[in-house]
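**Student:** Give me a 3D structure for the following:
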Amino acid sequence: MSVSKVQDSVIAAFKSAKTYQDPYQHWFLEDVLPEGYAKAVCALPIDAPFLEVDDAGTREANNSSRRYFDKETISKFDAANDIAEAFHSREVVDTVEEVFGADLRDSRIRLEFAQDRDGFWLQPHTDIGVKRFTMLLYLSDEPGHEKLGTDIYKDADTHVGASPFKPNSALIFVPADNTWHGFEKRNIPGIRKSLIINYVTPDWRAVEQLPFPDTYVK
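**Tutor:** Here you go, the predicted structure:
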């Protein structure tokens, strides 16, 4: 395992990403992390919390039990550190700006380790605001998880489909007022594991979630 291998793999995946324009511009990519990393993250000894999603279908109801690649986590686990360092690196940041057109000046990297149990759902939302880039990196490989991709919407009320959920693949978009996405409530066998990767603005208040809270990526 090494940061440079993660950088190279992520950059290669970014450059080979497939672009889709409907209902808004988004990308799907495969083979994001080097061999072994997705399984290593899934195997991290971080208990999946028993979440209760509020009636509005948001993650915020469970803020106290959500898990991140924060300073403590990356100090304990090599896989988490390598991924955080890679996404914090100028090489990866420059590629994000080049390929996806995101402006990452004065941004910081945030990585949430999501472990979703049966009963989880998310209402349609756009991520617009303090998030400048969103990447949903799918990790788990349990039977039935191929049907657990992110749901995509034309607007808050119009569902148009879902991304594939394939281990070590990802959905990417640059948040705008039309980037509606969510998760329709459906059966989740086992635990649905993913990394939610964002570059966030200086207005992001929960700096304790961040691996490098004192450093912008550029």
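
**Student:** CA only for contacts and neighbour counts going forward, please
**Tutor:** Fine.

**Student:** residues contacting Thr201?
**Tutor:** Taking CA atoms under 8 Å, 6 or more residues apart in numbering, we find Thr201 in contact with Asp106, Ser107, Arg108, Val130, Lys131, Arg132.

**Student:** how close does it get to Asn62?
**Tutor:** 22 Å (CA to CA, to the nearest Å).

**Student:** again with Tyr20
**Tutor:** 32 Å.

**Student:** The residue nearest to the spatial centre of the chain: which element?
**Tutor:** Most central in the chain under CA atoms, centre = their mean is Ile196, positioned 2.0 Å from the mean C-alpha point. Using DSSP states H and E, the element containing Ile196 is strand 192-200.

**Student:** Show me the helices in the chain, by range?
**Tutor:** 3-15, 37-42, 71-76, 78-88, 90-100 (DSSP state H).

**Student:** Go ahead and confirm the residue nearest to the centre of the chain touches Leu139.
**Tutor:** No - using CA atoms under 8 Å, Ile196 makes no contact with Leu139, being 10.7 Å away.

**Student:** which parts of stretch 119-135 are buried?
**Tutor:** 120-128, 130-135 (16 or more other CA atoms under 10 Å).

**Student:** Quick check: which of the helices of the chain is buried the most?
**Tutor:** Stretch with highest mean neighbour count among the helices of the chain: helix 78-88 (a mean of 22; mean count of other CA atoms under 10 Å).

**Student:** contacts for that helix?
**Tutor:** Counting by CA under 8 Å, 6+ apart, residues outside helix 78-88 touching it are 1-4, 6-7, 37, 40-41, 69, 73-75, 92-93, 108-109, 111, 211, 217.

**Student:** One more: stretch 60-76?
**Tutor:** By CA under 8 Å, 6+ apart, stretch 60-76 touches 49, 51-54, 80-81, 84, 110-114, 208-212.

**Student:** let's see 7 Å
**Tutor:** With contact meaning CA atoms under 7 Å, 6 or more residues apart in numbering, stretch 60-76 is reached by 49, 51-54, 80-81, 111-114, 208-212.

**Student:** this one next, for a side-by-side:
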Amino acid sequence: MGCLHATNTDSAPYDHWILENPLDDEVIEALLDLPFEVPKVDCSDGRREAYNSTRRFFDPAVLDEFEVCKMVAETMQSQETVSVIQDTCGVDLKGSSLRIEYVMDRDEFWLEPHTDIGAKRFTMLIYLSPDPESDTWGTDIYEGPGPETYLATVPFKSNRGLIFLPGEDTWHGFRKRPINGIRRALIVNYVSDEWRARHELCFPESRIG
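**Tutor:** Next comes the predicted model:
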């Protein structure tokens, strides 16, 4: 994760960082090759929580089965990576737990504007899909809770990422638009002990030191 030293920072409408090539190319390829079934879900709600039963997390069983998942999780759990994140973003992750979700969004998917505020101390999205029409699949940035506050879309590109520190103003989402393919990405969070779904964590018994 040395790329964090060379991120582009933007403060409008809240501090966020754009990552370029956060993972090695072979890691991206291995993540794209994971044999996860693309869920068929009802996306009408605009919230991922509406289909929790079909979501895929890098939990201990997945780490045991897939070497690339274990490698990514161990890298994000390492003190070296955590120190870079803390120094770059000015966040204290001590005592938090690592949560990584592998998302596979299909056409009709959308997310209402939300902030991630609560138990999440840190959010990072790493885009994976190399589809030729994927450049419009990035995260939408908002200035407030309503769709009329839409400001911009982070350009989607395989091995590009977005970081922000969840707060009262970190509104983001995904406006409904065509997805001709599968929108694959990692969502990396460090969460506090308030996070109740411990089964979603990479290392449920190990907190960041």
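
**Student:** So which of the contacts of stretch 60-76 of the first structure is the closest to His145 of the first structure?
**Tutor:** Ala114 (14.2 Å; CA to CA).

**Student:** biggest separation within the buried residues of stretch 119-135 of the first structure, which pair?
**Tutor:** Phe120 and Arg132 (25.0 Å).

**Student:** just to revisit the earlier point, if we take the contacts of stretch 60-76 of the first structure, which one ends up nearest to Val174 of the first structure?
**Tutor:** With CA to CA as the yardstick, the closest approach to Val174 of the first structure among the contacts of stretch 60-76 of the first structure comes from Leu111, at 15.9 Å.

**Student:** Just give me the match in the second structure for that closest one.
**Tutor:** With TM-score structural alignment defining the correspondence, Leu111 of the first structure maps onto Ile100 in the second structure.

**Student:** and its match, how many neighbours does it have?
**Tutor:** Ile100 of the second structure: 24 surrounding residues under other CA atoms under 10 Å.

**Student:** got it, and Asp55 of the first structure?
**Tutor:** Residues near Asp55 of the first structure, counting by other CA under 10 Å: 10.

**Student:** Could you check how far Asn90 of the first structure is from Lys154 of the first structure?
**Tutor:** Heads up, residue 90 of the first structure is Arg, not Asn. In terms of CA to CA, Arg90 of the first structure sits 33 Å off from Lys154 of the first structure.

**Student:** same check, this time on Val92 of the first structure
**Tutor:** 30 Å.

**Student:** Also Pro124 of the first structure?
**Tutor:** Distance, Pro124 of the first structure to Lys154 of the first structure, using CA to CA: 10 Å.

**Student:** ditto for Arg105 of the first structure
**Tutor:** When Arg105 of the first structure is compared with Lys154 of the first structure (using CA to CA), they lie 29 Å apart.

**Student:** Next up, the contacts around the counterpart of Val32 of the first structure in the second structure.
**Tutor:** In the second structure, Val32 of the first structure lines up with Pro22, judged by TM-score structural alignment. Contact partners of Pro22 of the second structure, counting by CA under 7 Å, 6+ apart, are Met1, Cys3, Asn159, Arg160.

**Student:** Would you reformat these as CSV and include distance to Thr170 of the second structure?
**Tutor:** Shown next, in CSV, are the contacts of Pro22 of the second structure (distance: CA to CA, whole Å):
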residue, distance to Thr170 of the second structure
Met1, 23
Cys3, 23
Asn159, 22
Arg160, 19
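
**Student:** Same check for those residues, but in the first structure.
**Tutor:** Compared against the first structure with both residues aligned by TM-score structural alignment, their matches' CA atoms under 7 Å, the contacts of Pro22 of the second structure retain Met1, Cys3, Asn159, Arg160.

**Student:** Could you find the counterpart of Ile163 of the second structure in the first structure?
**Tutor:** Using TM-score structural alignment, Ile163 of the second structure pairs with Ile172 in the first structure.

**Student:** actually Thr9 of the second structure, not the one I wrote
**Tutor:** By TM-score structural alignment, Thr9 of the second structure lines up with Thr19.

**Student:** Which position in the first structure pairs with Thr81 of the second structure?
**Tutor:** Per TM-score structural alignment, Thr81 of the second structure is aligned with Val92.

**Student:** what's the spacing between its match and Lys5 of the first structure?
**Tutor:** Relative to Lys5 of the first structure, and taking CA to CA, Val92 of the first structure is found at 12 Å.

**Student:** For Asp177 of the first structure, find the nearest of the helices of the first structure.
**Tutor:** helix 90-100 (16.5 Å).

**Student:** who does the closest one touch, helix- and strand-wise?
**Tutor:** Packing partners of helix 90-100 of the first structure (3 or more CA pairs under 7 Å, 6 or more residues apart in numbering; DSSP states H and E): helix 3-15.
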